[in-house]
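Engineer: Everything below, folded, please.
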Amino acid sequence: MFQGRSLLKEIDFTQAELAYLIDFAIHLKALKNQHIPHQYLSGKNIALLFEKTSTRTRAAFTVAANDLGAHPEFLGPKDAQFGKKESTSDTAKVLGAMFDGIQFRGFKQTDVEILAAESGVPVWNGLTDTWHPTQMLADFMTIKEIFSDYTGKNLVYIGDGRNNMANSLLVTSAILGVNITIIAPDDLQPATDIQAIAASKAVESGSHITITADTAAANGADIIYTDVWVSMGEEDQYDERIEKLMPYQVNAALFVQANNPNCIFMHCLPAFHDLETTTMQAIHAKSGLTELEVTDEIFKAPYSVVFQEAENRLHAIKAVMAATLGHLFIPKV
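Structural biologist: Below is the predicted model of the structure:
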């Protein structure tokens, strides 16, 4: 049921299948922590095709492949002719003939779709401008580890509501039965087609969806989630986004509004919470700001689970790779 399939976006899998992958990831994490070998992909070769830079995605796919007994090969923007001298379709055919699976992290969703259609091997979306499915598995895995379940929990995402993270959180929450609130300025809310997908899934799962510009909607949050205000390729928009999104910063006042002592903070990283990056130093020199989407106080608070979440990228990605390429016995879900 998983064997040979690609993970290109969250709606590629049913609620039961996503739930299985999350539980499988938790199981694989336990195996790793107990130093129990699980080389389900022994002898396999995995292409890691990157248009966009990465810390967690590259590290997670590389370690996941090694843990599973596979051999990863990194192909960065300067390592392949992809998109320059060779079409996506031609690249897919070449890589599919040499590798057993392909990870793609880039800009256009159409590229990862073509890779899957033309390569003949499983393709995994490590991030596109539209969706971020492996992050979702890690995120809801983290929520389940902390709360024992995610069904019926109240997830509030605040900030830039029309990026891949907002899209994925909205749709995945709707699939899994998580109540999701997107708080963003009116012109930075999810596209209507994304909202329509989420609405149809929410009918099936019982998820409640709220999309608003009012920060008061954070009341009752179990999880407060944010992301950077400027995505890759939009670096010329910092001034505009900062002015528009500063009222949507995750800070102590927002957690007071949440009015839940058990509320946790999540962020897919990287985060601009201090001056320890050259990007934030440049912003500080221009604007005087020392923090953007989240304050350092919240980022480092005991209820911040960002590094547990980051580690779980490894286990979630490993679950996807093993399930789709490992010839495992998986009961019907």
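Engineer: contacts and neighbour counts: CA atoms only from here.
Structural biologist: Will do.
Engineer: Now do the strands in the stretch 1-150 of the chain.
Structural biologist: 45-50, 71-75, 101-105, 123-127 (DSSP state E, counting those that start in this stretch).
Engineer: okay, the ones you listed in TSV with mean neighbour count and distance to D236 next?
Structural biologist: What follows is those, written out as TSV (neighbours: other C-alpha atoms under 10 Å; distance: least, C-alpha to C-alpha, whole Å):
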stretch	mean neighbour count	distance to D236
strand 45-50	22	22
strand 71-75	18	27
strand 101-105	26	22
strand 123-127	28	21
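Engineer: to compare against the first, here's another:
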Amino acid sequence: MSNSIRHLTSIKDLTDEEFKILVDRAQHYKTIFKSSNSEEFQKNHLKLLGKTVALIFTKRSTRTRISTEGAATFFGAQPMFLGKEDIQLGVNESFYDTTKVVSSMVSCIFARVNSHDDIQALCKDSSVPIINSLCDTYHPLQAICDMLTITEKFAAHLSDSSAKNLKITWIGDANNVINDMAIACLKLGMDVSIATPQGIEMDASIMKEAKKIASQNGTKIEASHDSKAASKGANVLVTDTFVSMGEEFAKEAKLKQFQGFQINQELADLADPDFKFMHCLPRHHEEVTDDVFYGKHSIVFDEAENRLYAAMAAIDVFVINKGNFKNLK
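Structural biologist: As a prediction, the model looks like this:
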């Protein structure tokens, strides 16, 4: 059964048009949500009324949990949070057994797990759609959210056919967020510049796919270890945590490795005068200074809110419309 089910595991698994549809649907539901139109709310609330959406989270979360539960509720479903202390998974029950049981009782599973192998195992054995809510390799919901945020803030630029491609610059680690964000940017016609410290490289398979998409779409992607060069002319400066969950044991060594990669006024001065700053949160001071994080160029809280509409888009397409991107209800 699971072979016919469409899951959301990463942005690279989507066609350019499918990804654009997801971003458009996120904007669509944001408009409805902000309008507080009672008729629209009621119509959407009936779509999953009486259904259950499971959240299998083996990692703690703020934005992912709130946005997922909020999106499920918007469509009339009951969200069920299943943290690592709540179920038998990993204690005395296998991934296979847990997946078979949980998927038999719910309409979809949002999974925030450790490895991408866990996501693949869920997809293999689930009888309902799996929405990857973060693993060690991908973070597709964040990418949908980020592209919604960028397209909102640069609407005039993107509608100008004579304008150059937006330049999105990532300063930091080669992690799950940039893996999906880079692909997402290239699919929407944006250029990507990535700067990581010496000794940290982007995943070769992801870069291969990124360059293929860039070639097809007339966009560019570059990766270097020079944070200043990458920042020059950037329309958007982006970073993320330098020490991911589960890497706390290596914090001291990683912070030493990341010296010179904090986004500060020096790097900001190299960017476009009207640049925007983004961060998926939670934020630590070593990643970005207060004057940039809370400054006039920062759109981090708009970005955080947009996680809600990204989750709505995912539920709409993969659950309500069963992975069919055409003739959306």
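Engineer: would TSV of the strands of the stretch 1-150 of the first structure with distance to D90 of the first structure be doable?
Structural biologist: Putting the strands of the stretch 1-150 of the first structure into TSV (distance: least, C-alpha to C-alpha, whole Å) gives the following:
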stretch	distance to D90 of the first structure
strand 45-50	14
strand 71-75	15
strand 101-105	14
strand 123-127	15
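Engineer: Enumerate the positions of the one helix or strand Q281 of the first structure maps to that are buried.
Structural biologist: Using DSSP states H and E, Q281 of the first structure falls within helix 278-287. For helix 278-287 of the first structure, burial by neighbour count (16 or more other C-alpha atoms under 10 Å) applies to M280, Q281, I283, H284.
Engineer: and the equivalent of V292 of the second structure over in the first structure, how many neighbours?
Structural biologist: Counting by TM-score structural alignment, V292 of the second structure corresponds to I298 in the first structure. As a burial measure, I298 of the first structure scores 18 neighbours (other C-alpha atoms under 10 Å).
Engineer: How about V256 of the first structure?
Structural biologist: Residue neighbour count, defined by other C-alpha under 10 Å, stands at 12 for V256 of the first structure.
Engineer: Under the alignment, what does it map to in the second structure?
Structural biologist: Using TM-score structural alignment, the partner of V256 of the first structure in the second structure is D269.
Engineer: what does stretch 107-127 of the first structure contact?
Structural biologist: Outside stretch 107-127 of the first structure, the residues within contact range by C-alpha atoms under 8 Å, 6 or more residues apart in numbering are 4-9, 51-52, 57, 88-89, 91-97, 99-106, 128-134, 324-325.
Engineer: And stretch 6-21 of the second structure, by the same measure?
Structural biologist: The contact list for stretch 6-21 of the second structure, computed with C-alpha under 8 Å, 6+ apart, reads 119, 123, 129-132, 138-140, 143-144, 180, 183-184, 187-188, 209, 314, 318, 322-323, 325.
Engineer: Give me the subset of the residues you listed that lies in helices.
Structural biologist: Among the contacts of stretch 6-21 of the second structure, the residues falling in helices (DSSP state H) are I119, C123, P140, A143, I144, D180, I183, A184, K187, E209, A314.
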